[in-house]
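Q: sequence below, structure please.
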Amino acid sequence: MMKKAVFLLLLFAGVGLTNQSFAQYTTGIGLRAGVTNGLTVKHFIGQEAALEGILHARWGGIMVTGLYEVHKDIRDVRGLSWFFGGGAHLGTWNSGSRNRPPWADPNESYSVFGLDGIIGLDYAFQDAPINLSLDWKPAINLGYYNYGWDEVALSIRFVF
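A: Model (predicted):
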């Protein structure tokens, strides 16, 4: 997990970054595909700040994740930015699922909550109302069921 973070940071450090950023769109709604699949809504609340909500399936249950993200333009590619941020998740896991967490009792379901981080690339097409986003999102549950994971996902959104 740490190797992925170092790789992404080195990747971003090697690309020309500016200190000024601007949102290419105000709101985007779409699909998120990766380790988990679901729905995503991203809304910019400022030139560099966005809120993202994710509703997705995980281990036979459903989770809601809310994130605060900071976006920075990549100078050499119009419409491309990198972003980082964090937030929290809340949901349930059905441990009777075939793909349950390794510690889970197959006869129980679990309510989970925890913290999430996110780092990724975001591209807004100039001539179409479409946005693509590729991110890495590590997460950890808090409370009795401490369990961490990470996922890489691609999101495609209709933007307006």
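
Q: switch to C-alpha atoms for all contacts and neighbour counts from now on
A: Will do.

Q: past the host helix or strand of Ile140, which element shows up next along the chain?
A: Using DSSP states H and E, Ile140 sits in strand 130-141. Counting by DSSP H and E, the next helix or strand C-terminal to strand 130-141 is strand 148-159.

Q: where do the helices sit along this structure?
A: In the chain, the segments counted as helices under DSSP state H are 2-14.

Q: what's the spacing between Trp59 and Ser109?
A: Between Trp59 and Ser109 the computed distance is 10 Å (Cα to Cα, to the nearest Å).

Q: brain fart, Asp116
A: 21 Å.

Q: which residue packs closest to Gly46, ignoring adjacent ones?
A: Among residues not flanking Gly46 along the chain, Ala23 sits closest, at 7.8 Å (Cα to Cα, 6 or more residues apart in numbering).

Q: touching, the one you found and Glu48? I think so.
A: Yes. Between Ala23 and Glu48 a contact is recorded at 6.7 Å, counting by Cα atoms under 8 Å.

Q: another one to check against the first:
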Amino acid sequence: MKMQIKVMLLTVVMLGAFLFSAPAQAQAARDGGKLGVGLGAGTVVAGLSLKKQLGGALAVQGVIGSWRGYGQHWHISGDAFGVAGDILLEQAPLASGQVLSLGWNYGAGAGVGLGGGSSVLLGVTGVLGLEFNFVPAPIDFVIEYRPGLYIGAGYGDSDLGLSFIDFTGHLRFWF
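A: Predicted structure coming up:
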């Protein structure tokens, strides 16, 4: 029993040391002037993901690729094209260590999808992102929550959609 308490205490101390040590490398990979390039999904589109830090807390993010639908209507369409953009406000990291920095942001996004024929889908979303920034390499993995309003190319009986359950992600290399 005493050994278990010692191991648990040691684990908590080590985890605390990891979470509260704050190396500058993770933030330096995201500072103004840097560009993140990878794969990801945005409002109505999945494909090439780009993110640019504009300095301070402001960043822009865009995705160009295949129309993906939204929320429960998520799909990838090979005969459709989409483009999306977000304006994001980066926040102080929730935790930072020598291997991983956990950042977050919020903002707004918009996108348009053009389908085969005359299908068009427009979307406007809120964005709440959780960023896993790997310190040893300039790589981030992002998970985003995107509640939004969608107009056009209806699914079912309506050309107007409201989705409170829509998640996207990105995997990017920074340089």
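
Q: what's in contact with the strand holding Ile140 of the first structure?
A: Residues outside strand 130-141 of the first structure that contact it (Cα atoms under 8 Å, 6 or more residues apart in numbering): 28, 112-125, 146-159.

Q: have a look at how far, on average, that strand is from the second structure.
A: Following the fit onto the second structure, the mean deviation recorded for strand 130-141 of the first structure is 1.5 Å by mean Cα distance after the TM-score superposition for the first structure.

Q: Provide the aligned range in the second structure for that strand.
A: Mapped onto the second structure using TM-score structural alignment, strand 130-141 of the first structure spans residues 139-150.

Q: count of neighbours near the aligned residue in the second structure for Leu80 of the first structure?
A: Using TM-score structural alignment, the partner of Leu80 of the first structure in the second structure is Leu102. By other Cα atoms under 10 Å, 20 other residues sit near Leu102 of the second structure.

Q: Leu102 of the second structure touches Asn133, doesn't it?
A: Yes. If you go by Cα under 8 Å, Leu102 of the second structure and Asn133 touch, sitting 6.2 Å apart.

Q: distance of Gly66 of the first structure from Val35 of the first structure?
A: From Gly66 of the first structure to Val35 of the first structure the distance is 18 Å (Cα to Cα).

Q: ditto for Val112 of the first structure
A: As judged by Cα to Cα, Val112 of the first structure and Val35 of the first structure stand 18 Å apart.

Q: now swap in Leu80 of the first structure and tell me
A: To Val35 of the first structure, Leu80 of the first structure is 24 Å away according to Cα to Cα.
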